[in-house]
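Novice: Predicted model follows, preceded by the sequence.
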Amino acid sequence: MSERITTINPATEEEIDHFDLISDGDAEAAIQRCHDAFVLWSQRPAEERAEIIGSIGETLAKNKEALATKMTEEVGKLIGDSRDEVDLCAAICKFTAENGPEQLKEEERPLFANEGRGVVAHRPIGVIYGIQPWNFPSYQVIRYSIANLMAGNGVLLKHASNCTGTGIMLRHLYEEAGLPEDLFSVLVIDHDQSNKVIDNDLVRGVTLTGSDAAGHKIGERAGAALKKTVLELGSNDAYLVLDDADLDVAVKTSVQGRLYNNAQTCINAKRFIATEAVYDEFLERFVEAMKAVKVGDPMDEDSELGPMARGDLRDKLIGQMEESVEKGARIETGGKKLDRTGFYFEPTILSGVAPGMPAYEDEFFGPVASVIKAVDDVDAVRIANESRYGLGGGIFSRDEERAKRIAIDHFDTGMVFINSFGLADPNMPFGGVKDSGYGREHGGFGMKEFTNAKAVFLGA
């Protein structure tokens, strides 16, 4: 295995930077330093921790253009999407700083089988190891690290290799904002070294955002050491176009939901399940809208879709698409690489998608949409829930109240968007079910995932 990481600009295929892997000994020393920093940090009042987290958010906002540019250079995000990502990161810091002390405060409870009274205290547990992907190079890091820092834990990061520079920039910005040195540490390591980090006795929890295949491996490794995990994995999110859908809203939102972040988001809309009553019109209008999307340089403010993050990811997507076509799916539009430098792929729609095809069963992490016909609304829900995944999804219907009841009572996912497409919100839980993982982030939930809910009994 190479002893060096090289980052590549996916829009130009040119090298950006080089990063040497650290040794096993250096990794162990970094974990020890993070633990030592945690011991001091955990004893600071929550209000003091919140003040520094608020400062991190302000520092991110002040450095928005530099951070956004770095993300676009490393993973090909549209520059506007990168700026939006920094804004979301700053909002997460602000929410956490304002709400963290209240979320974590001690709670008195009456006792029912004992005399006296009880106190529940959420205490930090130690060093938390985060293994993070490339598609949101700043947000993925902010999401788990800020919650855990608020809780009083120390944080380690193994970032995806192709956005190593963003991870290192974030560490500098955290410390510039006043976070104690070594409390947030970036480990430039390979997969074998990562397993040793999980095994290290000073690491008390592991959180992964990645594929379900990676989730199985990380969950098994951490579980063998009796370490808690939070796993936010892939998905094949279904958006239901019901009989009474407003097709203007459905088509516009479906394009946005499929292509946002260059179509490389775990909660992108991926499967579009339309009932017979609206299927033909929806498909026709969806195809026309996807044909009109402007593909271009991610630094160009007018571009609507940039390149995929890596060439191997584009090759995988093409393989999944071609296998689906061999099994009977039809390409309605797109389906080809663009004849230009960079890892570009046309916005693509597949129809005739059926069970047994990758387009039906698996996650497509790129600009390919799968359109599926359902008999009626009930059948559409059935098809949506057939997936082994369960992260997000959506419903298009003019009857918002009915759609809400379907979402709450029948949709087997962690999140549902009604007549809209959206990403994370700091005040709403984020996470999935089934092969999309377990555990929750945001909404106050993430601050408590890696805490010890300690019960203290006070005598009468």
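Specialist: Right, received. Where do you want to start?

Novice: switch to C-alpha atoms for all contacts and neighbour counts from now on
Specialist: Fine.

Novice: Counting neighbours, which bits of the lengthiest helix in the chain end up buried?
Specialist: Using DSSP state H, we find that the single longest helix of the chain is helix 79-103. Under the neighbour-count criterion of 16 or more other Cα atoms under 10 Å, helix 79-103 has 79-83, 85-101, 103 buried.

Novice: Quick one: name whatever helix or strand follows that helix.
Specialist: From helix 79-103 onward toward the C-terminus, using DSSP states H and E, the following helix or strand is strand 107-110.

Novice: Just name whatever secondary elements that following strand is in contact with.
Specialist: For strand 107-110, the packing partners by 3 or more Cα pairs under 8 Å, 6 or more residues apart in numbering; DSSP states H and E come out as strand 117-124.

Novice: Quick one: residues in contact with the helix or strand where residue 25 lies.
Specialist: Counting by DSSP H and E, the secondary-structure element that holds residue 25 is helix 24-41. The contact list for helix 24-41, computed with Cα atoms under 8 Å, 6 or more residues apart in numbering, reads 49, 126-127, 152-156, 180-185, 187, 193, 197, 202-203.

Novice: Just the buried residues out of those residues, in ChimeraX syntax.
Specialist: To isolate the buried ones among those in ChimeraX, judged by 16+ other Cα under 10 Å, type:
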select :49,126,127,152,153,154,155,156,180,182,183,184,185,187,193,197,202,203
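
Novice: Which of the contacts of helix 24-41 fall in strands?
Specialist: Members of the contacts of helix 24-41 lying in strands (criterion: DSSP state E): 127, 154-156, 184-185, 203.

Novice: The residues you listed into CSV, with extra columns for distance to residue 315?
Specialist: Supplementary listing: the ones in strands among the contacts of helix 24-41 in CSV, determined by distance: Cα to Cα, whole Å:
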residue, distance to residue 315
127, 37
154, 38
155, 34
156, 32
184, 35
185, 33
203, 36
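
Novice: From residue 227, how far out is residue 183?
Specialist: From residue 183 across to residue 227, the span is 20 Å (Cα to Cα, to the nearest Å).

Novice: Excluding residues flanking it in the chain, which one is nearest residue 95?
Specialist: Counting by Cα to Cα, 6 or more residues apart in numbering, residue 426 is the residue found nearest to residue 95 once chain neighbours are left out, at 6.5 Å.

Novice: Second structure follows, compare the two:
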Amino acid sequence: MALKSINPFTGKVIKTYPEYSDKKIESIIRATQSDWIRLKETSFKQRSVWMHNIAKSLYKEKYDLANLMVSEIGKPAADAVAEIEKCASVCEYYANNAEQFLEDEFIETEAQKSYISFQPIGIVLAIMPWNFPFWQVFRFVAPALMAGNAGILKHASNTTGCALAIERIVKQSGFPENCFNAIVISSSKLDKTIENPLIKAITLTGSTNAGKKVAALAGSLVKKTVLELGGSDPYIVLKDADIEMAAETCVNSRLINNGQSCIAAKRFIVEKDIAKEFIRLFKSKMEARKFGNPSNPQFHLGTMAREDLRDDLHKQVLASINQGAKCILGGYIPKEKGAFYPPTILTHVKKGNTAYQEEIFGPVAAIIIAKDEKEAIDIANDTSFGLGGALFTKNIKKGEKLAKEKLQAGSCFVNSFVKSDPRLPFGGINESGYGRELGVYGIKEFVNIKTVYIK
């Protein structure tokens, strides 16, 4: 079997990659284990030098790497460059802070000395998606390697070029050559890889269904998992909000990465007193965002990553309309060649509607009207997901209280769109997953939190 990278703008095959054999995968895992034994004995100072080398390579090659994303998934060029720069920043962050994060923590007990030590556990398997093909990987690579772990990457089939580019950059940084490897396999070979006794833990970013399957297998083997899964992030616009700012921020969040982001705004819950004005502004700003050749900076949106994903999105839109939603913008498959889908707005979205309860992974906004603040919060929490959420209000004290105490999600933002930041833990609850990436909590997910007691 071979894996293909297909340009979603031109429809042409970029490259075909032969799938690795079971024998080759086993050999790679053994080599990774061997170099992990070397890596875990190195100092934080040495790892920091190597991690800074990775950051330097990313900055140096950012335009070439960005073009790779443009061709493999149709990401707009400016967004792709920004993604590479963000990857470099997370490498620098952990290079500078990992040693402090993993310092021994002394606890006073009746012992002469008692403390907590954070030790690497071995090879972590990373199962990564296509939508942010560099960022999703580097937010794992940077803390994992700085903690002294090794990594195996199973990337999405359509971003194999990105996977191999990441492997090359890590290998040329100075880290032991095989402490990080990409394996070119289809999902059908994942089970055997997870079952390999040298794989000690798994981190997955992807769909809820994929996460459930991996977690079930890993759990049967008593292997730890961290899951960052789907989301249907609610953005609440209260009647005392700065409506102009809220509309602009909501559009930016809904259309980030062509709408293909787990933490993009999905459901817009607006108090009825301001609904008419918000919808007017929101529609005007959505209309202004044009789609076209992702290499051309004049276009805000590129293609979706694959035509089948575009077609599935359109089916969700049509289903929502059949269930009573009204489409006031977009909602069609363009005549232009390529996996395009226009900015789309659905209004009159109600409970039970596809756009209300499912994750809509593309540039489609679902607007839901709430009679008051309490109903808005209830609607926001009426979901099986729990990745992120945002609310807009001029009353900062009230906004903070609602974000902290009422909104049920892993990340809650006030007067801003939800985003990941190397300094802050990131992850979800419920069917959006468990565990955390980034920040001090992210680097501690895959270490042995060891108690040392000396009497």
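Specialist: Nice, thanks for sending it over. All figures in this text were calculated on a predicted structure; none of them were measured in a lab.

Novice: Got a TM-score for the pair?
Specialist: For this chain pair, the superposition-based TM-score is 0.99 by TM-score structural alignment, normalised by the length of the second structure; 455 aligned residues with a Cα RMSD of 0.9 Å.

Novice: related to what we said a few turns ago, report the mean distance between the longest helix of the first structure and its aligned residues in the second structure.
Specialist: Between helix 79-103 of the first structure and its aligned stretch in the second structure, the superposed structures give an average distance of 0.5 Å (mean Cα distance after the TM-score superposition for the first structure).

Novice: so that helix versus strand 117-124, what angle?
Specialist: With axes from the mean of the first three to the mean of the last three Cα atoms, to 10 degrees applied, the angle from helix 79-103 of the first structure to strand 117-124 works out at 150 degrees.

Novice: Tell me which other helices or strands helix 79-103 of the first structure touches.
Specialist: When contacts are defined as 3+ Cα pairs under 8 Å, 6+ apart, helix 79-103 of the first structure sits against helix 46-62, helix 64-75, helix 139-151.

Novice: Can you find the partner of residue 95 of the first structure in the second structure?
Specialist: Correspondence of residue 95 of the first structure to the second structure, assessed by TM-score structural alignment: residue 93.

Novice: which residues are contacting the helix or strand in which residue 219 of the second structure is found?
Specialist: Assigned by DSSP H and E, residue 219 of the second structure falls within helix 208-220. Outside of helix 208-220 of the second structure, the residues that reach it under the criterion Cα under 8 Å, 6+ apart are 191, 194-195, 201-202, 204-205, 224-225, 227, 229-230, 431-433.

Novice: Inside strands: which ones of those?
Specialist: Under the assignment DSSP E, these contribute 201-202, 204-205, 224-225, 227, 433 to strands.

Novice: Report the aligned residue range of the second structure for stretch 347-362 of the first structure.
Specialist: For stretch 347-362 of the first structure, the aligned range in the second structure is residues 343-358, judged by TM-score structural alignment.

Novice: what's the first-to-last distance across the matching stretch?
Specialist: 18 Å.

Novice: ok, now stretch 423-433 of the second structure?
Specialist: Using Cα to Cα, the gap from the first to the last residue of stretch 423-433 of the second structure comes to 20 Å.

Novice: can you list contacts of it?
Specialist: Residues from elsewhere that reach stretch 423-433 of the second structure (Cα under 8 Å, 6+ apart): 93, 208, 211, 226-231, 384-388, 409-411, 420, 434-442.

Novice: Could you check how far whatever residue of the first structure lines up with residue 116 of the second structure is from residue 275 of the first structure?
Specialist: Aligning on TM-score structural alignment places residue 116 of the second structure opposite residue 120 in the first structure. Between residue 120 of the first structure and residue 275 of the first structure the computed distance is 50 Å (Cα to Cα).

Novice: and what of residue 298 of the first structure?
Specialist: According to Cα to Cα, residue 298 of the first structure stands 35 Å off from residue 275 of the first structure.

Novice: Help me confirm that residue 285 of the first structure is found in a helix?
Specialist: Yes - secondary structure of residue 285 of the first structure (DSSP: H, G, I helix; E, B strand; the rest coil): part of a helix.

Novice: Identify the residue nearest it in space, chain neighbours excluded?
Specialist: Of all residues not flanking residue 285 of the first structure in the chain, residue 251 sits nearest, at 6.7 Å (Cα to Cα, 6+ apart).

Novice: does the counterpart of that neighbour in the second structure belong to a helix or a strand, and which?
Specialist: Pairing criterion TM-score structural alignment: the partner of residue 251 of the first structure within the second structure is identified as residue 247. In the assignment (DSSP H and E), residue 247 of the second structure maps to helix 243-255.

Novice: Check how far that helix sits from its aligned residues in the first structure, on average.
Specialist: When the first structure is overlaid, helix 243-255 of the second structure sits 0.7 Å from its aligned residues on average, using mean Cα distance after the TM-score superposition for the first structure.

Novice: quick check: the helix or strand following that helix aligns to which part of the first structure?
Specialist: From helix 243-255 of the second structure onward toward the C-terminus, using DSSP H and E, the following helix or strand is strand 265-271. Following TM-score structural alignment, the partner segment of strand 265-271 of the second structure in the first structure covers residues 269-275.

Novice: Drop anything exposed from the ones in strands among the contacts of helix 208-220 of the second structure.
Specialist: Neighbour counting over these (16+ other Cα under 10 Å) leaves 201-202, 204-205, 224-225, 227, 433 as the buried ones.

Novice: if we can go back for a sec, looking at the helices and strands packed on helix 79-103 of the first structure, spot the one closest to residue 343 of the first structure.
Specialist: Distances from residue 343 of the first structure to each of those were compared using Cα to Cα; the minimum, 10.4 Å, belongs to helix 64-75.

Novice: what angle sits between the closest one and helix 79-103?
Specialist: Here helix 64-75 of the first structure runs at 110 degrees with respect to helix 79-103, directions being taken by the same axes, to 10 degrees.

Novice: Right, I'll leave it there.
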